[in-house]
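Engineer: With the sequence up front, the predicted model follows.
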Amino acid sequence: MPNVLAGVSRLDPERIRHVASPVIELGCALHVLAEPRHHGRVEWAASVRLPDSLRQELAHWTWTVRAVRARCFATSAATGMPSWQDELDALRSRSPEDLAADLIRPMRGRPSKTSAIDADAVRRWARSRGPVVGELVEALLTDPAEPVRRFLDLLDACWSEWFQDVWEQSRDALAARGRQDRDLAIRDGISAMLCSLDGSVEVRDKDSVLVQKVQNKRIDLAERSLLLVPSNYIAPHLFLGEVPGEPLTVIYPAEGRGNAVPTARQVLSRLDALAATDRLKMCRAVASEPRTAGEIAGLWGLHPTQVTRHLRALTRAGLVTAERQGRFVAYRLNEDALSNLGTDLLDLVMR
């Protein structure tokens, strides 16, 4: 169930941009502040000192930096390393109505190919997040000037109270990483570059790559441009931002590829193989020493054919290994595969 990025061989490298965007990076950092545990950054989040009033205002806008993000946190018209003031001025130059429409993007559900807004659906999604968010989104829909001003003031407050120091320490390295990745696409090809970004990406064929996620989706890169955005706060996610009329945004960990992410098929096959009590018995039987199917059948009072069938299913899933000893086949538990199953599942879901 991966995402397929197709048309790789037909994407002109000249249509690849990179940006070290302070606004996008702020969005990534705010996401971590809201959900530090699955990023492994609980201590970092606790170290961020913010005034109570700012923290309360951030809580009202957290929905803009969740899985689906407000447009300003998901794409950028800039290239290279724009300044904070440049990006904020660009947002302030837009009409409240346009910016409000971009802010409510997360309330529209899954990414859409159209910019049209179903106001009733947006209201329904907003109300499900509580009365404060419901009222805020209602104002964005009906009288956006004031809530848009609040949002822009919030960004400015984050910058002055905290994020300016964070950005100044990291911007040069992020810009260098983006340039490096674009140069890699020109030198070694777009597939090689995409695979270098994250362990969830692998080559499918000469014209496409796979991104291991739990959604099924096909994105044709030949029909659009590509925006590369390295981030110090996106891991363990690999963010694919689909904004109508904009390049596909890839926000990826600046530290590099990391470990390979298992496929959904691999994880599901292992979960399915364990979804029977007798197969758990098989795992226990071969956990401490290799055993044959006949020996297990005798020890556990099961029919040998049934035991063999279960062991073969566990072997196909990679949870048990088989080793021939003369005319016998001995089975042993693959402890690493079993102990990593929870981590593998979490890695896949979090991508």
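Structural biologist: That came through, no problem. Residues are numbered from 1 along each chain as shown.
Engineer: from here on, contacts and neighbour counts on C-alpha atoms
Structural biologist: Fine.
Engineer: how about the top helix by length along the chain: buried residues?
Structural biologist: Counting by DSSP state H, the longest helix found in the chain is helix 164-188. Buried positions in helix 164-188, judged by neighbour count with 16 or more other Cα atoms under 10 Å: 167, 171, 174-179, 181-185.
Engineer: so what's residue 204 closest to, chain neighbours aside?
Structural biologist: Excluding the flanking residues, the one nearest residue 204 by Cα to Cα, 6 or more residues apart in numbering is residue 210, at 5.9 Å.
Engineer: try this one side by side with the last:
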Amino acid sequence: MSVRIDIAGLRRERVAVVPSPLAELGMALHALSEPGHHPGLQGWVTGVTARLDPHLADRMCEADFLWRTTFSDLFLPYAGIPGGAALPGATLAEELDLLDKLTDEQFVDAALEFSCAMPYGDGPGPLVDAGLRRRALELAAARGPRQERFTELLLTDPPRIRAWLRQFLKDCDDAFFAEAWSRLRHQLTADARHKTDLLRRKGLAETLAAASPAITVDEAAAEITVDKLSVGRTTTGDGPLLLVPTSLGWPHLAVLYRPGWQPVVHYPVGAPELAAPPSVEQLALRMTALSHPVRMRICRYLARSAHTTSELTQTLGMTAPEISRHIGVLKKAGLITTRRRGRYVQHQLDIAVVARLGSDFLEGILR
């Protein structure tokens, strides 16, 4: 699974690396709503939450589905401006003006993605299509009363919701984001400058690889592949490719591939990870390897000390070929290390790799 971007005919000067205050505000709201996604921001989240006005905190819950899951395409409005010439603004006020330039149809379609899980579509939207309108209301009702109420207002009075969202974002800026942005923009500007210089000297492939090891470029096929647990396809067409850095976004790597909008890669900078994240294929291999009860028992022993195949055979009461097959699966998934000690070959669980998959499993095998 992956998101693919067709870049046939894309000129280097049409690739722009630009920080976006509105996108960063979206990530700030996401971190405040889902602090578990961002353990490195717990201090900041606690500080903001402690001093947040209760009325603003209540308003933050009214439509948090727009940023709780990840964040809505509404936080990247420049990608939807016709002509593909718009870039992120230097200030939040400039980007809110760009948000106002989206048509009601664009605004509603983007807002419905998370309020009622409406899929991307190329045809008329629910403001025009009565069938899609009914479907949106049904999906919103299934998600809860807040989503249902928001969707009803969105479909009957888009200007009211647009005005509410603009005022809410301005109030968030006054309450906590302006202070955060005054610090973050320097790091993001420096990263954008570095990536732009890298693009000029080394090309697009190395620039995207520097943004995230999950992004690769097939120059022969003129295609970018972003390794994600989602499927999507878009094209730059005659427009630009936008790369938007985020300081608050790690570990999220987002790709905007909405039909009719320019593609945007929203990538984290200053990631605290010590090693490159595994590919989706490697992650699937690891989860499959660990799902077998025999391999879980093998991991229990290999977590404590190194064992030979012969030792595991005796301990588990299985044949050597059976143990070897299970060891092979674990080794292919990158979960164990193997070393030779004289005549013996010993296997041991790579605790650091398993810990990155989840503490519950690690605690279970070490219990």
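Structural biologist: Cool, got the structure. Quantities reported herein were computed from a predicted structural model and do not represent experimental measurements.
Engineer: Checking the spatially most central residue of the first structure next. Helix, strand or coil?
Structural biologist: Closest to where the C-alpha atoms of the first structure average out (Cα atoms, centre = their mean) is residue 237, at 2.9 Å. Applying DSSP: H, G, I helix; E, B strand; the rest coil to residue 237 of the first structure yields a three-state assignment of coil.
Engineer: ok, the residue lying closest to residue 1 of the first structure once chain neighbours are set aside to residue 16 of the first structure distance?
Structural biologist: Distance criterion Cα to Cα, 6+ apart; nearest residue to residue 1 of the first structure, sequence neighbours excluded, is residue 216 at 4.9 Å. According to Cα to Cα, to the nearest Å, residue 216 of the first structure stands 24 Å off from residue 16 of the first structure.
Engineer: And for residue 8 of the second structure, nearest residue in space, chain neighbours not counted?
Structural biologist: Nearest non-adjacent residue to residue 8 of the second structure (Cα to Cα, 6+ apart): residue 222, at 5.1 Å.
Engineer: got a list of what that neighbour touches?
Structural biologist: 6, 7, 8 (Cα atoms under 8 Å, 6 or more residues apart in numbering).
Engineer: Now for the first one, how many residues are close by?
Structural biologist: This points to residue 6 of the second structure. 18 (other Cα atoms under 10 Å).
Engineer: do the second one as well
Structural biologist: Taking other Cα under 10 Å as the neighbour definition, residue 7 of the second structure ends up with a count of 22.
Engineer: For the buried residues of helix 164-188 of the first structure, give me CSV that also has distance to residue 98 of the first structure.
Structural biologist: Shown next, in CSV, are the buried residues of helix 164-188 of the first structure (distance: Cα to Cα, whole Å):
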residue, distance to residue 98 of the first structure
167, 27
171, 28
174, 29
175, 29
176, 32
177, 32
178, 29
179, 31
181, 32
182, 31
183, 35
184, 36
185, 34
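Engineer: which two from these end up farthest apart in space?
Structural biologist: The span of the buried residues of helix 164-188 of the first structure, defined through Cα to Cα, is set by 167 and 185 at 26.2 Å.
Engineer: what about the strands in the stretch 101-250 of the first structure?
Structural biologist: Applying DSSP state E, counting those that start in this stretch to the stretch 101-250 of the first structure gives strands spanning 201-205, 208-211, 217-220, 226-231, 239-241, 248-253.
Engineer: Pick the most buried one from these.
Structural biologist: Greatest average neighbour count among the strands of the stretch 101-250 of the first structure goes to strand 226-231 (a mean of 26), per mean count of other Cα atoms under 10 Å.
Engineer: Report the aligned residue range of the second structure for that one.
Structural biologist: Using TM-score structural alignment, strand 226-231 of the first structure corresponds to residues 241-246 of the second structure.
Engineer: what's the spacing between the matching stretch and its chain's center?
Structural biologist: 13 Å (Cα atoms, centre = their mean, to the nearest Å).
Engineer: Stretch 171-183 of the first structure now?
Structural biologist: Between the centre of stretch 171-183 of the first structure and the centre of its chain there are 20 Å (Cα atoms, centre = their mean).
Engineer: average gap between it and the second structure?
Structural biologist: On superposition with the second structure, the average gap between stretch 171-183 of the first structure and its aligned counterparts reaches 3.0 Å (mean Cα distance after the TM-score superposition for the first structure).
Engineer: got the contact list for that stretch?
Structural biologist: In contact with stretch 171-183 of the first structure (Cα under 8 Å, 6+ apart) are residues 13, 16-20, 22, 80-81, 193, 228-231, 254.
Engineer: Tell me which two of those sit farthest apart.
Structural biologist: Across these (Cα to Cα), the longest gap, 24.2 Å, separates 13 and 22.
Engineer: which one of the two has more residues nearby?
Structural biologist: Using other Cα under 10 Å as the criterion, residue 13 of the first structure and residue 22 rank with residue 22 on top: 27 against 19.
Engineer: From residue 211 of the second structure, how far off is the equivalent of that one over in the second structure?
Structural biologist: Alignment note: residue 22 of the first structure maps to residue 21 in the second structure; criterion TM-score structural alignment. The gap separating residue 21 of the second structure from residue 211 of the second structure is 19 Å, by Cα to Cα.
Engineer: likewise residue 169 of the second structure?
Structural biologist: 28 Å.
Engineer: again with residue 125 of the second structure
Structural biologist: For residue 125 of the second structure, the distance to residue 211 of the second structure - Cα to Cα - is 34 Å.
Engineer: Looking at these two, which is more packed in?
Structural biologist: More neighbours surround residue 211 than the other of residue 125 of the second structure and residue 211, with 21 against 17 (other Cα under 10 Å).
Engineer: I'd assumed residue 269 was in contact with the more buried one.
Structural biologist: Yes: using Cα atoms under 8 Å, residue 211 of the second structure is in contact with residue 269, at 7.4 Å.
Engineer: residue ranges for the helices of the stretch 201-350 of the second structure, please.
Structural biologist: Along the stretch 201-350 of the second structure, counting by DSSP state H, counting those that start in this stretch, helices occupy 204-211, 280-290, 293-304, 309-316, 320-332.
Engineer: could you redo those as CSV and give each row distance to residue 165 of the second structure?
Structural biologist: Below are these laid out as CSV (distance: least, Cα to Cα, whole Å):
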stretch, distance to residue 165 of the second structure
helix 204-211, 31
helix 280-290, 35
helix 293-304, 49
helix 309-316, 61
helix 320-332, 49
